[in-house]
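got a structure for you, letters missing:
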């Protein structure tokens, strides 16, 4: 619109100049109202300029929106790769740890004959907790999860750091357990077995606590970026 108005103004000005030399009456009329005409031309030119600037601003805003949309789309894809399917696995690990937490004695002096715990039950609990550990290890080592963690908030990245510290401590004790198991053909010594179970119980309690802010924060992030996460009923590890 502004472009057409500007063209019309210049066209009218050229016609008027040519008419001055052809029609004396028209020349006299222009001389009489030249100040008014100059003002009208100035207002018209200013109006066309302002409209052109507005059009340029609109186009600039559109280009900015397109660039921003592309950036958000890139971030969304990056985050989706980090959360699918890993967030569901974290959710299952958290649910498993919470279910297991009240069933696992956390201290060595609780594991005594007469409490109803058999060695096979204690070993089963250790194995379940070790499975939770391995699941977390696979998630945190996945390249897609590591790349997407750049988009996590401070709360989520802090939780990941604390969980990794807890896992590192449990891993060192697990290695001692496995070495003791290799040394004794009849199985792990009772003291080592009890100590490992106590450590596993402590690890499970910490994980159940530390996964809470991570899982809730990542679900909130998924909703923000409109990423669908499978929350269908899960068979939590070792329990129905």
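Yep, that arrived. Please read all numbers here as calculations on a predicted model, not as lab measurements. Numbering: from 1, shown residues only.

from here on, contacts and neighbour counts on C-alpha atoms
Fine.

need the helices for this protein, in chain order.
Using DSSP state H, the helices of the chain run over 2-22, 24-32, 34-83, 86-100, 119-141, 143-148, 154-183, 190-224.

Ok, which of these comes nearest residue 110?
Among these, helix 190-224 comes nearest to residue 110, with 9.1 Å by C-alpha to C-alpha.

Give the buried residues for the closest one.
Under the neighbour-count criterion of 16 or more other C-alpha atoms under 10 Å, helix 190-224 has 192-212, 214-215, 217-219, 221-222 buried.

With stretch 114-128 instead?
122, 125-126, 128.

Structure two is appended below for comparative analysis:
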């Protein structure tokens, strides 16, 4: 209906222009100076200013042409965007399932890990090796959080979206997958040693060897785990923005 009305208006404008210019130019009475007849004023106006009228008509025609082209381009762009959204819908739904609620769970664990702000100097006044007390504290607090982080990145809805993540995100996931199992194993092993050995008894050579290995493994692994978890959360937030996903 709208297009039909526009066509009628344009046709009416053409008829008016033809009636106002072409007809007077063809059939209007020209000036006859010998008898003192100045002729048809409207015909004379069209004849004298035909170049100006033609220029104005060309500008008006160009304006409407550009406007029509712009509207056509806008419609094509809207159709293109709709097609792109339709084609991306499966990927967007897959990414949405990977981000919600996994991102909030990872953020929660990151908050808890950052809250554990203590170093070996915190245990310097305690009897025995500071490394022992540090690792004991870590094993008491972190096993649950690291297990939860490992469970999150193993969820099916998270794994299904791996092909949609960029290189940095998959690298962060790789770091977590590489270091979480060994860190958890080290913490669990230390808890067993804690119940079976006294770190202040020097004759437990086997314990000393295992303790050094566990402490070094966890110290390195925890750096990669914390950095990987923070990086993963940040990159998942960017992915949510890219796919226009609301984080819940």
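Received the coordinates, thanks. Remember, it's a predicted structure, so these values are computed and weren't measured experimentally.

Give me the TM-score for these two chains.
Here the TM-score for the pair of chains, by TM-score structural alignment, normalised by the length of the first structure, is 0.55; 208 aligned residues with a C-alpha RMSD of 5.3 Å.

Between the buried residues of stretch 114-128 of the first structure, which sits nearest residue 42 of the first structure?
Using C-alpha to C-alpha, those come closest to residue 42 of the first structure at residue 128, 83.3 Å.

can you pull the contacts of residue 135 of the first structure?
Residue 135 of the first structure makes contacts with 89, 93, as judged by C-alpha atoms under 8 Å, 6 or more residues apart in numbering.

Show me what counts as buried in stretch 41-55 of the first structure.
Buried residues in stretch 41-55 of the first structure, counted by 16+ other C-alpha under 10 Å: 41, 44-45, 48-49, 51-52.

Closest one to residue 80 of the first structure out of these, please.
Nearest to residue 80 of the first structure among these: residue 52, at 41.5 Å, using C-alpha to C-alpha.

my read: that closest one touches residue 4, true?
No - under the criterion of C-alpha atoms under 8 Å, residue 52 of the first structure makes no contact with residue 4, lying 10.7 Å away.

on that earlier part again, Serialize the buried residues of stretch 114-128 of the first structure to TSV and add fields for distance to residue 34 of the first structure.
Compiled in TSV, those are given as follows (distance: C-alpha to C-alpha, whole Å):
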residue	distance to residue 34 of the first structure
122	104
125	99
126	99
128	95
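
and which of the residues you listed is nearest to residue 103 of the first structure?
residue 125 (8.7 Å).

now the counterpart of residue 212 of the first structure in the second structure: how far from residue 75 of the second structure?
Residue pairing (TM-score structural alignment): residue 212 of the first structure is matched to residue 230 of the second structure. The gap separating residue 230 of the second structure from residue 75 of the second structure is 42 Å, by C-alpha to C-alpha, to the nearest Å.

Could you save the helices of the first structure as CSV and add columns showing distance to residue 113 of the first structure?
Shown next, in CSV, are these (distance: least, C-alpha to C-alpha, whole Å):
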stretch, distance to residue 113 of the first structure
helix 2-22, 92
helix 24-32, 117
helix 34-83, 44
helix 86-100, 21
helix 119-141, 10
helix 143-148, 44
helix 154-183, 22
helix 190-224, 12
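
closest to residue 112 of the first structure out of the ones you listed?
Closest to residue 112 of the first structure of the helices of the first structure is helix 190-224 (C-alpha to C-alpha; 9.5 Å).

which strands and helices sit next to the closest one?
Of the remaining helices and strands, those touching helix 190-224 of the first structure by 3 or more C-alpha pairs under 8 Å, 6 or more residues apart in numbering; DSSP states H and E are helix 34-83, helix 86-100, helix 119-141, helix 154-183.

repeat that for 7 Å
Applying 3 or more C-alpha pairs under 7 Å, 6 or more residues apart in numbering; DSSP states H and E, we find helix 190-224 of the first structure packed against helix 86-100, helix 119-141, helix 154-183.

Among those helices, show me which one is buried the most.
Ranked by mean neighbour count, those are led by helix 86-100 with a mean of 21 (mean count of other C-alpha atoms under 10 Å).

residues in the second structure matched by that one, start to end?
Going by TM-score structural alignment: helix 86-100 of the first structure matches residues 102-116.

Can you give the distance of the matching stretch from its chain's centre?
Averaging C-alpha positions (C-alpha atoms, centre = their mean, to the nearest Å) puts stretch 102-116 of the second structure 21 Å from its chain's average.

next one: stretch 6-21 of the first structure to chain centre, how far?
Chain-centre distance of stretch 6-21 of the first structure: 61 Å, with C-alpha atoms, centre = their mean.

Next: stretch 71-86 of the second structure.
What separates the centre of stretch 71-86 of the second structure from the centre of its chain is 20 Å, taken as C-alpha atoms, centre = their mean.

do the same with stretch 141-153 of the first structure
From the chain centre to the centre of stretch 141-153 of the first structure is a distance of 8 Å (C-alpha atoms, centre = their mean).

ok, now stretch 104-117 of the first structure?
Counting by C-alpha atoms, centre = their mean, stretch 104-117 of the first structure comes out at 42 Å from the chain centroid.

What separation do you get for residue 242 of the second structure and residue 173 of the second structure?
According to C-alpha to C-alpha, residue 242 of the second structure and residue 173 of the second structure sit 19 Å apart.

And for the equivalent of residue 146 of the first structure over in the second structure, nearest residue in space, chain neighbours not counted?
By TM-score structural alignment, residue 146 of the first structure lines up with residue 159 in the second structure. The shortest distance from residue 159 of the second structure to any non-neighbouring residue, by C-alpha to C-alpha, 6 or more residues apart in numbering, is to residue 153 (7.1 Å).

likewise residue 101 of the second structure?
Nearest residue to residue 101 of the second structure, sequence neighbours excluded (C-alpha to C-alpha, 6+ apart): residue 248, at 6.4 Å.

now do residue 225 of the second structure
residue 176 (5.6 Å).

Alignment lookup: the one you found to the first structure.
Going residue by residue (TM-score structural alignment), residue 176 of the second structure aligns to residue 163.

State the distance from that match to residue 135 of the first structure.
Residue 163 of the first structure sits 12 Å away from residue 135 of the first structure, taking C-alpha to C-alpha as the criterion.
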